[in-house]
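A.B. asks: got a predicted model here, sequence first, then my questions.
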Amino acid sequence: MQRAAKDPEPGGWRWRWRPSPLRRRSDVVEAWVLLTAALLMVAGGLITGLVMFRVSQDAAQDQRDSRHQVTAVLTEDARHHRSDTVYSAPNTEYDWARVRWEAPDGTEREGTARVSEDSRKGSTAQVWTDDDGRQVVEPPAGALAVLQSALWGLLSAGVFVSLVLLLTRAVRAVLDRQRAAQWERAWAEVEPRWRRKTP
């Protein structure tokens, strides 16, 4: 005759919820801590990720609203420049030139712009500036903006979940110390009586 399925092992998480003379108050506290942590990691991580995604999207939109393309005039011929930095593909070749443009307040600003290889002094190029006319990088748009926002959302959710895990581990460590102290006190009471009964 086949035996019935056994109850979960005592080390499983469900035993903390079942009435038992061996269950301690700290076991019940730990059960609630684990349940709360699981809910926080799922719901809190999701909410944190979505909020950061939305914040990042709003920030990208603010950048697109506050940055503008203006026409600049080259003050020199295009010059060949090889870039081997981590921000570009190895051995990628670009043509750059010094350019000048007019800020909203009428003052002239200067900077460097990426241009076509046949650009000559006096020709024009497009540069990105902020509302004060300072040169800035092109704001993220389209799929790039969505990808950046998604990465920020995932990173934020990961940080939140990690913090919950660390806090849960700290609480369980405190509970373990309390249980060890309770065990030592109980053994200190029982051990002398047990020793007297042992021949």
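C.D. replies: The structure has been received and is ready for your questions. Residues are numbered from 1 along each chain as shown.
A.B. asks: when you work out contacts or count neighbours from here on, use the C-alpha atoms and nothing else.
C.D. replies: Noted.
A.B. asks: in this protein, spot the helix with the most residues.
C.D. replies: What stands out as the longest helix in the chain, according to DSSP state H, is helix 142-197.
A.B. asks: now do that helix: which elements does it pack against?
C.D. replies: Where contact means 3 or more C-alpha pairs under 8 Å, 6 or more residues apart in numbering; DSSP states H and E, helix 142-197 is packed against helix 25-39, helix 45-66.
A.B. asks: what are the buried residues along whichever strand or helix holds residue 112?
C.D. replies: Secondary-structure assignment from DSSP states H and E places residue 112 in strand 108-114. For strand 108-114, a neighbour-count test (16 or more other C-alpha atoms under 10 Å) marks 110, 111, 113, 114 as buried.
A.B. asks: equivalent analysis for stretch 171-179, please.
C.D. replies: Neighbour counts over stretch 171-179 (16+ other C-alpha under 10 Å) mark 172, 175, 179 as buried.
A.B. asks: ok, now stretch 156-174?
C.D. replies: By neighbour count, with 16+ other C-alpha under 10 Å as the criterion, the buried positions of stretch 156-174 are 156, 157, 158, 160, 161, 164, 165, 168, 172.
A.B. asks: which one among those residues gets closest to residue 33?
C.D. replies: Of all these, the one with the least separation from residue 33 (C-alpha to C-alpha) is residue 168, at 7.0 Å.
A.B. asks: before we go on, here's another structure to hold up against the first:
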Amino acid sequence: MSSVAPLRELISRLVPGGQARLIDVFITALLGVAGVFAAAAGIQAVLRMRAEEAEGRAGLLLAAPVSRVRWLGVNLVIAAASTVVVSGTAGTTAAIGLGLSGTVNGPAGSLVPAALAHVPAALVFLAAASVAFASAPRLSIPVGWGMLAVGLVLGEFGELFGLPVWLQDVSPFRHSSAMPVESFDPAGALGLAVVAAALTGLAAYSIQRRDLTA
């Protein structure tokens, strides 16, 4: 029992949870990590455009009646779908595992919405990566992955490292609902969605104002 208490304390510092049961805190932490993977999947899908541009395929594509904004939009839709698929799969897997374990912890099906609660934060990262690609394509790969790394450290481990709250709040992950420990926060999700939409608009504007690069 002595080894369980430190584990609970460590996991509780990674996610807010008050007096939640260990299993709740552990699942919340796992779904938070899945949210990071969802953001990574979205960023990877966005940065495929950089590979297409560097290899000359984008020029051939845009020589057809396809606008740059449409090209960007299609790739962003694919990226957003990737984040949903990764998050949904994580929630489904967690629900199945919980069901097979026989652990009584509320409806296992609630873990799918809990995983999807991290999608808005993931959308902010892929939208930010699209801005980097649209404005500074040669730097888009290090910038895109660098933003995710910083967001991971600040949002998931900021409290563990004793970082200031205002600095932790820079990360979109800090504004995701930590379900099932917390209840869903519609305002937080809406705020993240608005930020993602604004960044997407900025990317659409920027990509029309630059030349294709190799």
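C.D. replies: Sure thing, it's come through. As the structure is a computational prediction, the values presented were derived from the model and not from experiment.
A.B. asks: superposed, how do the two chains score by TM?
C.D. replies: Between these two chains, after superposing, the TM-score reads 0.33 (TM-score structural alignment, normalised by the length of the first structure); 78 aligned residues with a C-alpha RMSD of 3.0 Å.
A.B. asks: could you dump the buried residues of stretch 156-174 of the first structure to TSV with distance to residue 150 of the first structure?
C.D. replies: Below are these laid out as TSV (distance: C-alpha to C-alpha, whole Å):
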residue	distance to residue 150 of the first structure
156	10
157	11
158	12
160	15
161	16
164	21
165	22
168	27
172	33
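A.B. asks: show me what the lengthiest strand in the first structure is packed against.
C.D. replies: Using DSSP state E to define each element, the first structure has its longest strand at strand 92-102. With contacts defined as 3+ C-alpha pairs under 8 Å, 6+ apart, the packing partners of strand 92-102 of the first structure are strand 68-74, strand 79-83, strand 108-114.
A.B. asks: so can I have TSV of those strands showing distance to residue 197 of the first structure?
C.D. replies: Listed next are these as TSV, based on distance: least, C-alpha to C-alpha, whole Å:
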stretch	distance to residue 197 of the first structure
strand 68-74	90
strand 79-83	85
strand 108-114	92
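A.B. asks: so the residue most central in space within the second structure is in which element?
C.D. replies: In the second structure, the C-alpha closest to the average C-alpha coordinate belongs to residue 122, at a distance of 2.1 Å (C-alpha atoms, centre = their mean). Secondary structure here is read from DSSP H and E; on that basis residue 122 of the second structure sits in helix 119-135.
A.B. asks: and what of residue 40 of the second structure?
C.D. replies: Assignment of secondary structure by DSSP H and E places residue 40 of the second structure within helix 22-54.
A.B. asks: what's stretch 124-137 of the second structure in contact with?
C.D. replies: Counting by C-alpha atoms under 8 Å, 6 or more residues apart in numbering, stretch 124-137 of the second structure makes contact with 39, 42-43, 46-47, 50, 76, 79-80, 139-141, 143-144, 147-148, 172, 192-193, 195-197, 199-200, 202-204, 206-207, 210, 213, all of which sit outside it.
A.B. asks: just the buried members of the residues you listed?
C.D. replies: Buried among those (16+ other C-alpha under 10 Å): 39, 42-43, 46-47, 50, 76, 79-80, 140-141, 143-144, 148, 172, 192-193, 195-196, 199-200, 202-204, 206-207.
A.B. asks: so which of those residues sit within helices?
C.D. replies: Assigned to helices by DSSP H, the following of those qualify: 39, 42-43, 46-47, 50, 76, 79-80, 140-141, 143-144, 148, 192-193, 195-196, 199-200, 202-204, 206-207.
A.B. asks: give the contact list for residue 172 of the first structure.
C.D. replies: Residues in contact with residue 172 of the first structure (C-alpha under 8 Å, 6+ apart) are residue 30.
A.B. asks: out of the helices and strands packed on helix 142-197 of the first structure, which gets nearest to residue 192 of the first structure?
C.D. replies: Using C-alpha to C-alpha as the measure, helix 25-39 is the one of these that comes nearest residue 192 of the first structure, at 25.9 Å.
A.B. asks: report all helices and strands that that closest one contacts.
C.D. replies: helix 142-197.
A.B. asks: next, the angle from the helix it packs on to helix 25-39.
C.D. replies: Here the directions of helix 142-197 of the first structure and helix 25-39 differ by 170 degrees (axes from the mean of the first three to the mean of the last three C-alpha atoms, to 10 degrees).
A.B. asks: could you tell me the angle between helix 142-197 of the first structure and helix 45-66?
C.D. replies: Our comparison of helix 142-197 of the first structure with helix 45-66, counting by the same axes, to 10 degrees, yields an angle of 150 degrees.
A.B. asks: residue 83 of the first structure and residue 127 of the first structure, how far apart?
C.D. replies: Relative to residue 127 of the first structure, residue 83 of the first structure is positioned 20 Å away (C-alpha to C-alpha, to the nearest Å).
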